[in-house]
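In: pasted the sequence and its predicted model underneath.
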Amino acid sequence: MKNWIDRHDSFPPPIRSDGTDYYQLAEVLAWGDSRTIRSNARNPDEPPGTTYGARARAKLKAEAQPRSAGVLAVDDEEAAQSLVAELTGQLGKRVGGTSQVAYLELLFCSTLLKTCLSPSKWDGLVSAARESSVNAILQHIGRTTDDLLKNNGFIPGFAKAITSLRPDPKALVDVLDRVPELGRAGFQLLLDKYQDMASLNSTNFFTPHSVTTLAAELLIDGATTHQTIYDPYARSGEMLIAAAAALPRGGTTLHGASPDNSTMRLAGLRLMLHGITATLSSGRSTPWDETEKLSRNADLILTNPPFNQPAHILTGTWPFGAPPKGNNNFAWLQHCFNSLERDGRAAVVLPNIASTSADPRELAIRKALAERGALEAVVALSPKQFRRTPIAVCIWLLRRNTNPGAPVLFIDASTGGRNGRSQRMFGDETRNQVLAAYRAWRTGRAIDQPGAAPAKSVQLAEIERENFSFYPPNYVTTTNWQQATVEHLDIELAKVARQRDAVRRAIVTEVPSTAKPASGKLEQWSLDSLCRVQAGPSNSLLKPANRAPGHAIPLVLPKHLADRRITGQDEVRLKSSLGAFKLAEDDILCVRSGSIGQVALVTDQQKGLYFHTNLLRLDEFKRDLVDPHYLLGYLSLPHVRDWLQRMSKASTAIPTINAPTLRQLTIDLPPLSEQRRIGRSLRELDDQLAAVRQLTNVVEDYRSILAAHLMHAKIPNNGVEA
């Protein structure tokens, strides 16, 4: 192979991972298929016309060993939460230290080894951990994991990260002892923590399970087993996993591509844990710029491409019109269309802006999609589906075999689900209602039947009147439509009652035990002697004229500050960088204009966000003098809020406090150990307050659902008369 690499520019390029070049076997075999072996170089058993690709396949078949495969067990969700809390709490700090991302990768690798290795080999690894050096065990785990990935055709590269850890030996053994208890629910919780700690953005964050499952079942509805399924932007493999779960086993070929090696090796690991055979290859961030051939021809395509990214390269085939340079949403959409077989179909996740954008080029593309009948259906999902952005999305269903002038099905699930702590979640109930509407429409039945999500089959003329908007709420009139039964409500309200009791116990018993006044001498310091006070970006950077084209960035506004927490974010596209205004963990935000006195602490999950003009940031703390959690509590004191409001300028209709004024604030500081104790106590109370807010939201949601159903006599009452 080395001779081919040196002599032929057309030889497939390597994938570089942690300093090593790897070649995709499938790409090398495909290249070998184009090179016929000369007669004087053929083996006696090789007929004329044999290619190097065919020779390699024959050799691989003769030497083939069973592929390592494991299936991660199904586990109890409540038990999984408790286990993950233990693994990522003090135990995690003793193993991972400040390298929590690498520690999570250690947990991923250990889970794979426990699932794929024989029981005797796993037990041997744990026994060795009790006797061997920590570094030797980490090297063994990393190398064995990478070997498993390579043997199954996936990109390796975990060893380097996990061998950088310096764990406490006993804690490492404790972790390995608990790994066998991890199942699918626990592993998903670890993945959630991973994408928070790794600060993944829209180019590499993971697609939620609820979205992948719905997209797969919509697309695969009625499909046969012999299908080629392709994800051109595979992220961590979640779309391929959902496709494999939705399609009957047998004859299915799964392929994914990604430009990000770190998420691609995680995708390989996840596929192995689900016992799924698939091919992953190194993709491009602009795969439509492949002049020789398309990346893949597939029967079905499922993908969640990066949102609203600038299109630096626009060389491609555009059947519905060239996309604008400022945004590649429609470049991805048309790449998926071009990659389909003649009767192929695709499900593509796109942000809502793609459905309604007034950009002339995007509007023209939507018009062409509708007129040529390439768009089959659009499903609107609720905001906050993703952990790291509140941006709302739709699932677009495309068909390669176009049907000019055909109606489009619009399904509105934008009010479905219920709010969780950091996401809006929808489960089986919402998904089944969307599928009921879609399946009724595909089979020619009425779509406004009980148990179906609000939907409408819309003719081309009506879409034209709406200026070719593809946003379902523009066509479907709905309120909160989720069906519920009294029995279901009883179950949910029982959960709420348990949460309420836990909050009451914590407030009555736990908080008083730590609620001791500060001891030691109080010293007074000006705020500017304890930290930096930074004003937000210039308003000119955020003006509409500077909003597009450019990268989408997550922006925190004053409205997102509540109860000393950041509760949300907006996304804006800017020409200019806001690098100087990127938030870090433990930064404190203060409202600069408007609701003076509101403050919030930046958590580990929120680092990487940016802050708005109307906010001030406190950072660069002198850690030997002040604890940020204590300072947050101090800034929330009533007399401090009164001072801030008095000092705010009222020369305009909206009160404003500037950075120089805030720097003058006097802070009373007890000894640092006391600050930390007080900060922990207040943080516990804030956690309880957040739980109460969540509890209130749940009750309010169900009160609305119950009222609507009772007043329309639609709620089943298990045969009992009201």
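Out: Everything's here; your move.
In: going forward, measure contacts and count neighbours with C-alpha atoms only.
Out: Fine.
In: quick one: the strands in the stretch 151-300 of the chain?
Out: Secondary structure of the stretch 151-300 of the chain (DSSP state E, counting those that start in this stretch): strands at 228-231, 253-258, 279-282, 298-303.
In: against L300, how distant is E217?
Out: Distance of E217 to L300, given as Cα to Cα, to the nearest Å: 12 Å.
In: distance of A707 from A446?
Out: Between A707 and A446 the distance is 27 Å, computed by Cα to Cα.
In: in the strand or helix carrying S704, what's buried?
Out: Secondary structure from DSSP states H and E places S704 in helix 672-711. In terms of neighbour count (16 or more other Cα atoms under 10 Å), helix 672-711 has its buried residues at 674-679, 681-685, 688, 690-692, 694-695, 698-699, 702, 705-706, 708-709.
In: check stretch 492-504 too.
Out: Result for stretch 492-504 [16+ other Cα under 10 Å]: buried residues 493, 496, 499-500, 503.
In: here's the one I want to compare it with:
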Amino acid sequence: MNNTDTRSASANVVDRLWRTYAPFRRGRNTFGDLTSMATILLLAGFVETVGQPEDEFVKRWNRATAEARIGISPLKDLHAALRSASRHPHFPLLDITTLDFEFLDGSGGVDDVPWAAAFLTALAQRPASADARLAEICDLLLERHAQEGAFLAGEFHTPQSVARLLVETAAPRAGDRILDPACGVGGVLAIAAEHIAERGHSDGASLEAYSTDRSNPRLAMMNLAIHGVDQPVVGSSDPVSLLQHRGSGLVDRVLSNPPFNQRIQAAQSIAWPFGQPHESNANFAWLQLAWSRLSEDGLAAIVMPPAAAWSNGREALIRKNMLATGALMAIIALPANLFAPHTAIPVHIWVLARNKTHQLPVSDAESVLFIDASSLGTHVPRQRCTLTAEDTDRISERFHAWRLSPLATPDEPGFSRSVSHDEIVHNDGNLDPRRYVPVAQQLQMTAPDVGNVLFDLDRHDVATSHSSRSVQESLGVCERLTGRGFEPPRVSLQSIVNGSTDRFAEGWFEGEEGRFEEPTPGLLFAGPSGSLIHADDYVDDGVPVVMPKDLTSNGFSKADIKHVAHGQADDLERFLLRRGDVVLARRGELGRCAVVRDEQHGWLCGTGCFVLRPPAQLDADYFAAYLRSSEARRWLDAHATGSMTMKTISLKVLGELPVALPDRGVQQAIAHAMRQLDEHERRLEEQVALARQIRRDSVTGFLGG
């Protein structure tokens, strides 16, 4: 089931939950209801993913659900289930007793949460968790509360599309530390955690979060825990206090949607890096706080009101100082009504760098990217505007393309333009994208060449058809080779590596030429420990170091790969990769791996990876395909240690992995079929990308031509 289907299933569940809850809003204080709902969702997810039938919290949860179905208040058993679950070593919150969950703390009566029975019954009726994810249900519940005006806190709820754009623009990586100094209910950090989880691991230690409204931290922690963050901690603070007490250290990314035009106190007591902001307006206090907390390679993406880009007086001087210091990377103008009903005004995203020369080629560092995305989004009368996934992809992809090479990235009339510092200074430090990007209405639209479009479609269709036939032929060969009761033995990986397997009584394997050969040993080893490569050892250019995040479904990604100096790589010679090695992730998504080709020969295995140098009797591509299989992944997950969001496998346990070991000919046939599937997938992705481009451009072109 794709993401659209799961979101639709989750939306149906949320609609049912809201209908059961809405009648209980009248005539009572609903302030803590959302936190109680999130607590129930977190408990439901923990019961389903971690609980065993014999666990007390599972029994209590099942009793609460049964009570709710017949109209009895489930609060007593929900409270007991929560307390029992909180004592489990994998429960994602540190000490739930200190959080004082008012309506589930056992101190109140049935009238405190009159909606609990109906809510729990409606939740139990949802489809399988794969069809309606609890994290998505929580997101949509927050959105529904925001649409209904149910939020009383001073921090606006950040729409998911805006939060996703902040994350995609800043592109946090596994291992990064992320700060949100005004996190509200944690929506931006929740999406950041999911983004990182796809590439590595994120936990409470990776996130630093504060709320300006003291009623939000508990809900924010619940929200983050539901999204898979282990031990999240959210405090209460303000920009002045955070600047005065920076004992938490520097961060790699700052992502935030702080309150607009908020008053601050004691602004004069701080040595502001770019100038003292007005005490009546904290906008430039938030921006300066974000910049001051960044590490040397850090980036910040902050939502700001549009007036911050052109206001006069003291704020204009602050903008010029930020420009002169190289703090400004980009200003992105978004459409109006994204935050309705809270605010109908359009907003900007400011992208800041601690040191812009670390983000851009040195020759291009004195430029700023302006993106005018104010015309994007889906606009429905009397409803808030929503940025689509295509909109956020278009914005973030334009920023990252420009970041790689501003001079080589052409301006896109009506959408984006790279502007020199000199031009901005000439405009008195004005940062309004509309001043620099020509409006789309001035463009002359031309209809696309229909003949070229049809030719491209036909060319891709032919290539995909050929690719499909190749896949069918390769799979047919595999089917013939493994037919008639074929059942290869399962041999431990370490036995294969040692060449000591007893697969055959005589201990011989059939080689590539059909001859029988004596098994030859391979090698299985772990990457260097953290004591051999420190964080400050990484350099801008040198020998690439492969981390788990750099392993993809069909190779290696160089997008965010780190490097060490050649001299240090020489000292770590025993960890250098050779052609034909298989690099495996030892943490996070187990089963992730890649085969070393000519390009990666001489790279360095990093911390968090294992290397298999297979013996002659084991085909590297076959082993990589087997490691990605559901059979191998199930075994690795079952034998891993660590939390449910960060699993780890040891070298000893990996050596015990039972590998299905057919003869070399079958191995090669399966490996070839997997390569054909990879190629077919690539061609299909190209075809889908072309169809999207045609859908986006053709109608506008026809009508404007």
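Out: All right, it came through fine. On a predicted model such as this, the values are computed, not experimentally measured, just so you know.
In: E217 and L300 of the first structure: which has the busier surroundings?
Out: L300 (27 against 20; other Cα atoms under 10 Å).
In: tell me the contacts of the more buried one?
Out: 219-220, 227-230, 340, 344-346 (Cα atoms under 8 Å, 6 or more residues apart in numbering).
In: show me the subset of those that the second structure keeps too.
Out: Among the contacts of L300 of the first structure, the contacts conserved in the second structure (both residues aligned by TM-score structural alignment, their matches' Cα atoms under 8 Å) are 219, 227-230, 340, 344-346.
In: residues near the counterpart of A85 of the first structure in the second structure, how many?
Out: Aligned counterpart of A85 of the first structure in the second structure: D15 (TM-score structural alignment). Residues lying near D15 of the second structure (other Cα under 10 Å) number 16.
In: how close does D15 of the second structure get to A146 of the second structure?
Out: Distance, D15 of the second structure to A146 of the second structure, using Cα to Cα: 14 Å.
In: output the strands of the stretch 151-300 of the first structure in a markdown table; the columns should cover distance to T485 of the first structure.
Out: Formatted as a markdown table, the strands of the stretch 151-300 of the first structure follow (distance: least, Cα to Cα, whole Å):
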| stretch | distance to T485 of the first structure |
| --- | --- |
| strand 228-231 | 38 |
| strand 253-258 | 39 |
| strand 279-282 | 44 |
| strand 298-303 | 33 |
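In: for those, which one sits closest to T415 of the first structure?
Out: T415 of the first structure lies closest to strand 298-303 among the strands of the stretch 151-300 of the first structure, at 23.1 Å (Cα to Cα).
In: contacts only, for the aligned residue in the second structure for S262 of the first structure.
Out: Alignment note (TM-score structural alignment): S262 of the first structure maps to S215 of the second structure. Applying Cα under 8 Å, 6+ apart to S215 of the second structure gives the contacts A153.
In: how about L165 of the second structure?
Out: Residues in contact with L165 of the second structure (Cα under 8 Å, 6+ apart) are 392-393, 395-396.
In: V101 of the first structure and I411 of the first structure, how far apart?
Out: According to Cα to Cα, V101 of the first structure and I411 of the first structure sit 39 Å apart.
In: which one of those two has more residues nearby?
Out: Legend: neighbour count by other Cα under 10 Å for V101 of the first structure and I411, higher for I411 (29 against 20).
In: got a list of what the more buried one touches?
Out: Per Cα under 8 Å, 6+ apart, neighbours of I411 of the first structure: 377-380, 434, 437-438, 453-456, 472, 476.
In: which of those residues are buried? Put it as a PyMOL command.
Out: A single PyMOL command selects the buried members of those (16+ other Cα under 10 Å):
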select buried, resi 377+378+379+380+434+437+438+453+454+455+456+472+476
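In: got a markdown table for the contacts of I411 of the first structure, with distance to Q139 of the first structure and secondary structure too?
Out: Converted to a markdown table, these look like this (distance: Cα to Cα, whole Å; DSSP: H, G, I helix; E, B strand; the rest coil):
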| residue | distance to Q139 of the first structure | secondary structure |
| --- | --- | --- |
| A377 | 50 | strand |
| V378 | 48 | strand |
| V379 | 47 | strand |
| A380 | 47 | strand |
| V434 | 48 | helix |
| A437 | 52 | helix |
| Y438 | 50 | helix |
| A453 | 52 | coil |
| P454 | 54 | coil |
| A455 | 55 | strand |
| K456 | 57 | strand |
| P472 | 52 | helix |
| V476 | 57 | coil |
